[in-house]
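Chemist: Here is my input; please provide its structure:
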Amino acid sequence: MRYCILSVENKLQFVAMPSGYMYQLIALLRRLHKEIDKLTVAERPVLPHIIAECSDIELHDTNARIIQGIDYLTNLEKQFASLKEEHYPLISLLTEIRALHAQLEYLAEENEYE
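Modeler: From the prediction side, this is the model:
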């Protein structure tokens, strides 16, 4: 597993991803940052800032928790799917989110999500 440390509204999030898929999560988040200002809806999802990625993480704060990548992507997809966007082709962003989510689901089904 690899861990991505994200900052969202001055709070840290820790996302666990299978090692070979971390680069896809980071690329996805960077693309979303690049495209978010092109959305015409008033209420846009708040995107995290990528702080770091690492191979090991040991949390000492009892309030902190590690979010599995598959759960993180489920939440991200819900945020973007709920937008009432009429001008920007939102489907392309949703397709990228869903494609990575589907890859992780396949790994989980094959018991290879590690």
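Chemist: all contacts plus neighbour counts: C-alpha atoms, from now on.
Modeler: Will do.
Chemist: So what touches the strand or helix carrying T95?
Modeler: Following DSSP states H and E, one finds T95 within helix 90-109. With contacts defined as Cα atoms under 8 Å, 6 or more residues apart in numbering, helix 90-109 is touched by 24-25, 28, 32, 39, 69-70, 73-74, 76-77, 80-81, 113.
Chemist: mind putting those residues in JSON lines, neighbour count and distance to H49 included?
Modeler: Compiled in JSON lines, those are given as follows (neighbours: other Cα atoms under 10 Å; distance: Cα to Cα, whole Å):
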{"residue": "Q24", "neighbour count": "14", "distance to H49": "15"}
{"residue": "L25", "neighbour count": "19", "distance to H49": "12"}
{"residue": "L28", "neighbour count": "16", "distance to H49": "12"}
{"residue": "L32", "neighbour count": "18", "distance to H49": "11"}
{"residue": "L39", "neighbour count": "17", "distance to H49": "18"}
{"residue": "G69", "neighbour count": "24", "distance to H49": "16"}
{"residue": "I70", "neighbour count": "22", "distance to H49": "19"}
{"residue": "L73", "neighbour count": "21", "distance to H49": "15"}
{"residue": "T74", "neighbour count": "13", "distance to H49": "18"}
{"residue": "L76", "neighbour count": "18", "distance to H49": "14"}
{"residue": "E77", "neighbour count": "18", "distance to H49": "17"}
{"residue": "F80", "neighbour count": "17", "distance to H49": "17"}
{"residue": "A81", "neighbour count": "14", "distance to H49": "21"}
{"residue": "Y113", "neighbour count": "18", "distance to H49": "25"}
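Chemist: compare with the first, here's sequence two:
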Amino acid sequence: MRYLMLQENSGLQFVALPESHMYQLVALFKRLHKEIDKLTISDRPVLPTVLAECADLELLGSELSITDGLDYVSGLERRFASLQESEYPLISLLTEIRALQAQLEFLNEEE
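Modeler: Got it, this is the predicted structure:
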């Protein structure tokens, strides 16, 4: 298992993913950051800043928690699917998010 540390408006977020899929989530964030300014809607989703990736994580603060990767990606998909974008081809971003989501769902079913 690998962990991704994200800085969001609400604070730090820790996302757990299998090592085999962590690079896909990091690449997805890089793509989303690159493309977010191309959206023409006024209320764009706020993306977290990727701070670190690590193999081991021990949370010492009781206010901190680890989010399952599938849950996090599903929430990301819901945020982007709800956008009312008419100019930018949002479907390409959603396709990437949904591809990772489908892979994580498959992994969960296999376990």
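Chemist: post-alignment, the helix holding T95 of structure 1 versus structure 2, mean distance?
Modeler: When structure 2 is overlaid, helix 90-109 of structure 1 sits 0.3 Å from its aligned residues on average, using mean Cα distance after the TM-score superposition for structure 1.
Chemist: Run the chain-centre distance for that helix.
Modeler: 10 Å (Cα atoms, centre = their mean, to the nearest Å).
Chemist: Where in structure 2 does that helix fall?
Modeler: Counting by TM-score structural alignment, helix 90-109 of structure 1 falls onto residues 90-109 of structure 2.
Chemist: Report the buried residues of the matching stretch.
Modeler: 90, 93-94, 96-98, 100-101, 104 (16 or more other Cα atoms under 10 Å).
Chemist: Just the closest of those to G61 of structure 2, please.
Modeler: Taking Cα to Cα as the measure, G61 of structure 2 lies nearest L104 of these, at 27.8 Å.
Chemist: gap between the closest one and G11 of structure 2?
Modeler: Using Cα to Cα, to the nearest Å, one obtains 25 Å as the distance from L104 of structure 2 to G11 of structure 2.
Chemist: Columns distance to M1 of structure 2 on top of the buried residues of stretch 90-109 of structure 2, output as CSV?
Modeler: Converted to CSV, the buried residues of stretch 90-109 of structure 2 look like this (distance: Cα to Cα, whole Å):
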residue, distance to M1 of structure 2
L90, 30
L93, 25
L94, 25
E96, 22
I97, 20
R98, 21
L100, 16
Q101, 17
L104, 13
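Chemist: Mind jotting down where the strands sit in structure 1?
Modeler: In structure 1, the segments counted as strands under DSSP state E are 2-8, 11-17, 49-54, 66-68.
Chemist: same for the last one, what does it pack against?
Modeler: With contacts defined as 3 or more Cα pairs under 8 Å, 6 or more residues apart in numbering; DSSP states H and E, strand 66-68 of structure 1 has these neighbours: strand 11-17.
Chemist: average distance between the strand it packs on and structure 2?
Modeler: Mean for strand 11-17 of structure 1 is 0.4 Å (mean Cα distance after the TM-score superposition for structure 1).
Chemist: Can you check what angle separates that strand from strand 2-8?
Modeler: For strand 11-17 of structure 1 against strand 2-8, the angle by axes from the mean of the first three to the mean of the last three Cα atoms, to 10 degrees is 150 degrees.
Chemist: What range does strand 11-17 of structure 1 cover in structure 2?
Modeler: By TM-score structural alignment, strand 11-17 of structure 1 lines up with residues 11-17 in structure 2.
Chemist: No further questions, thank you.
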